[in-house]
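K.L.:
only geometry, no sequence info:
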């Protein structure tokens, strides 16, 4: 089916939505910053990887062959982006009382299990920082030869003052940062300078390597520059990460590429915005919700994927259990209607064009979902609805092609009873509430009251009279 709306994406570097054109026809080099594997990924982290998956699916849908590269940070990421504090891997090792190497492999495995539960495609290339130390050393040496480095007592640093437009991605006010600094630079020349190679110092350390500057380990930013160059070249199509990468990590990656190759590394820089809990960034909310927490509460992980689709990736999404319950109900409803649709239909061209136009305009998933539900309520034949929704599913990744007939689907009438029960409870009609609960139970379902909302779960037949 022809696509009448070409792909447009927001480029953080230009701060504008721009028509996407790949460097090499019909091929895309995509680098996405991966996890630091010292702990479990929380659902805020996973929102970024849902974005990566959505982008990859959209690129492939538009006919591109995607070379998707993702790094695994298993060394060099300090607890502070300002090159202070200890390495997160060493901190995780001490906390877990296991070697840094062992926890890296364990949490990497956990991360990929989460990706699988969310139906996120595995990158074509997964590269660990510890497997590419030589490439990182060579990159630092090249920067040194070009005069962009200096050495202090604790490491080799990049001199950001040597670049006229350092921090352009984040539109950093360098002079303001210098003047307003509340911490000592110590031996750093500029507040924005960053470590390329850190020395071990007096602290015992598990992950360390020999280098031309002495025994130590690479800084966090150099790994992405070195590995992206190896697998995608000195200039590639798209670099993606979270919004927290803009001011420091990605600005520093760009600086390294500018210094060595006079490029800004990628044609498009894309960033997913934070998931919030109680309207605070996850890291600051004091609540680190894992995907396993959702599963423990009997939520399908794909309900979280659906929830992420309800918000544009450049909007901050506020997570609540009520919003997840709503997403779960919407997904269940979609599955129910799909089971009622027969096979043998064809894709409806009008709705498919509307849907693709929304996705191709900077991945506008909320409006794309609106098109889907408009289709469900339309006069299009049931068979054509099914074919069209399966066509949409290539981008949405909700596994709608794989619904099992025996999968538990909560009937509409049960949901209506639960909604009615909410209303009578608001009126404090407890007898009616209990009566509706019993009617729901007679139909094989238990209703659990939440604050706010409810959850419906199936019960075994022998529990009906308990």
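P.N.:
Now that the structure is in, tell me what you want to look at. Bear in mind the structure is a predicted one, so any value in this text is a computation, not a measurement.
K.L.:
make it CA atoms for all contacts and neighbour counts henceforth
P.N.:
OK.
K.L.:
so residue 49 touches residue 120, yeah?
P.N.:
Yes - using C-alpha atoms under 8 Å, residue 49 makes contact with residue 120 at a distance of 7.5 Å.
K.L.:
contacts only, for residue 375.
P.N.:
Contact analysis of residue 375 by C-alpha atoms under 8 Å, 6 or more residues apart in numbering lists 351, 385.
K.L.:
now it: which helix or strand?
P.N.:
helix 365-376 (DSSP states H and E).
K.L.:
same check on residue 441?
P.N.:
For residue 441, the host element (DSSP H and E) is helix 430-442.
K.L.:
could you do residue 10 as well?
P.N.:
With DSSP H and E as the test, residue 10 turns up in strand 8-11.
K.L.:
try residue 269
P.N.:
strand 266-272.
K.L.:
helices and strands around that strand, which ones?
P.N.:
With contacts taken as 3 or more C-alpha pairs under 8 Å, 6 or more residues apart in numbering; DSSP states H and E, strand 266-272 sits against strand 8-11, helix 43-61, strand 236-242.
K.L.:
the inter-axis angle of it versus helix 43-61?
P.N.:
Angle between the axes of strand 266-272 and helix 43-61 is 140 degrees (criterion: axes from the mean of the first three to the mean of the last three C-alpha atoms, to 10 degrees).
K.L.:
next SSE downstream of strand 266-272?
P.N.:
Toward the C-terminus from strand 266-272 - assigned by DSSP H and E - lies strand 275-277.
K.L.:
which other residues reach that following strand?
P.N.:
Strand 275-277 has contacts (C-alpha under 8 Å, 6+ apart) with 43, 44, 47, 281, 282, 285, 287, 316, 317, 318, 319, 320.
K.L.:
gap between the residue nearest to the first one when sequence neighbours are not counted and residue 282?
P.N.:
Across the structure, with C-alpha to C-alpha, 6 or more residues apart in numbering as the measure, the residue nearest residue 43 apart from its sequence neighbours is residue 290 (5.5 Å). Going from residue 290 to residue 282 by C-alpha to C-alpha, to the nearest Å gives 11 Å.
K.L.:
in addition, the following structure is provided for comparison:
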């Protein structure tokens, strides 16, 4: 699947430090890479109601990480999926009376445009689930043959296949990535696409691997018969196809900690015996009007609507960078007001740019490398400007390279 245009990222003098980020599995800050190549898989959108600010904040977080890796002299392999067939997408298409494929295509194109406006570095491989149906089915067949997938009867179709979450290995056991107790897992499974109440399952937490064909439901021919994949195994297969295991970072919103990232990791280990990732990283949730910004609530602030209101995409980017990526926070109009004034100050300052080096670059790199602390970086730049610090070529380029904000 095509991606979007890559922004130009200036090359700065020297190299920045290897960034540290918070690993949800171990609950500590860890250095992200000690090798020459860093790899990252970020879970993509289900393409409807794109692109709200919760999406944008997540992809901006990992854009910052990638920019820091590049500044540290690393090569980066980046993969992102698009869940372009899934129950919520099908339900939205049916509600609106449109073909689900047309809805997915239109919303994916809107997402691409939003990412390009925000100057988010695109993935090297942008993969639609519908592009890998056969490969996912082959992986599920491997699990079935190994005794790790089992059939659950359905009254209106052939049996579905589920993953046996009692599977354990040195690299994974249930709860290894999420660190959650069973009661919380059951609650989140019911809220986030699981079906803990379905009869016939060995364990209520066992996730769906393959859904057999139903009438009026998309289905593909495969080694398993006609049907479509479950949610979690799709990401496992895509990540393993394009990235060497274990990948450096598996990223996404914190609402993916369980069950999605937990079982994506479990499926991957069951298939190849290795951990899916060395680090599991999660961005916080963005609220609006007192509630988490979500499609189900309809309290969405869309990037495209802000842009249509002539809000500079740099202002949107600065507004999002003003909150720490791991924090849960609430969007207000004040975020835009503050970001707009900040951009005005910075662009006025940058217009006085002189061709000289700047020792402030080291400070900026250090601040950002400490768990992607963009709010502290913005504050440090504000203080540098307020103290009469020069607008050197290097520093203006650094704001572009590290924060993705072009001032000139």
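P.N.:
Nice, I can see it. If you're wondering where the values come from, they're calculated on a predicted model, not measured in any experiment.
K.L.:
just the buried residues from the contacts of strand 275-277 of structure 1, in ChimeraX please.
P.N.:
Under the burial definition 16 or more other C-alpha atoms under 10 Å, those of those that qualify are selected in ChimeraX by:
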select :43,44,47,281,282,316,317,318,319
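K.L.:
pick out whichever of the contacts of strand 275-277 of structure 1 sits closest to residue 373 of structure 1.
P.N.:
residue 317 (21.0 Å; C-alpha to C-alpha).
K.L.:
who's in contact with the counterpart of residue 203 of structure 2 in structure 1?
P.N.:
With TM-score structural alignment defining the correspondence, residue 203 of structure 2 maps onto residue 190 in structure 1. With contact set as C-alpha under 8 Å, 6+ apart, residue 190 of structure 1 has these partners: 159, 160, 161, 178.
K.L.:
surely the last one touches residue 188?
P.N.:
No - the criterion here is C-alpha under 8 Å, and residue 178 of structure 1 misses it with residue 188 at 11.6 Å.
K.L.:
compare the two (neighbour count), which wins?
P.N.:
Per other C-alpha atoms under 10 Å, whichever of residue 178 of structure 1 and residue 188 has more neighbours is residue 188, with 18 against 13.
K.L.:
confirm that the more buried one sits in a helix.
P.N.:
No - using DSSP: H, G, I helix; E, B strand; the rest coil, the assignment for residue 188 of structure 1 is coil, not a helix.
K.L.:
got the contact list for it?
P.N.:
Per C-alpha under 8 Å, 6+ apart, neighbours of residue 188 of structure 1: 152, 157.
K.L.:
any idea how far it lies from residue 234 of structure 1?
P.N.:
Counting by C-alpha to C-alpha - residue 188 of structure 1 and residue 234 of structure 1 are separated by 28 Å.
K.L.:
same question for residue 45 of structure 1.
P.N.:
Between residue 45 of structure 1 and residue 234 of structure 1 the computed distance is 27 Å (C-alpha to C-alpha).
K.L.:
ok, which stretches of the stretch 1-150 of structure 2 are helices?
P.N.:
53-71, 87-96, 100-117, 133-145 (DSSP state H, counting those that start in this stretch).
K.L.:
buried residues in the longest one, which are they?
P.N.:
Within helix 53-71 of structure 2, the residues that count as buried by 16+ other C-alpha under 10 Å are 53-71.
K.L.:
ok, now stretch 144-160 of structure 2?
P.N.:
Neighbour-count burial for stretch 144-160 of structure 2, counted by 16+ other C-alpha under 10 Å, picks out 144, 148, 149, 150, 151, 152, 158, 159, 160.
K.L.:
contacts for that stretch?
P.N.:
140, 143, 161-164, 167, 200-201, 208-214, 270.
K.L.:
now do 7 Å
P.N.:
Contact with stretch 144-160 of structure 2 is made by 143, 161, 162, 163, 164, 200, 201, 210, 211, 212, 213, 214, as judged by C-alpha atoms under 7 Å, 6 or more residues apart in numbering.
K.L.:
narrow these to those that are buried.
P.N.:
143, 161, 162, 163, 164, 201, 210, 211, 212, 213.
K.L.:
can you put those in TSV and add distance to residue 360 of structure 2 and secondary structure?
P.N.:
Formatted as TSV, these follow (distance: C-alpha to C-alpha, whole Å; DSSP: H, G, I helix; E, B strand; the rest coil):
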residue	distance to residue 360 of structure 2	secondary structure
143	53	helix
161	57	strand
162	54	strand
163	52	strand
164	53	coil
201	59	coil
210	54	strand
211	55	strand
212	59	strand
213	60	coil
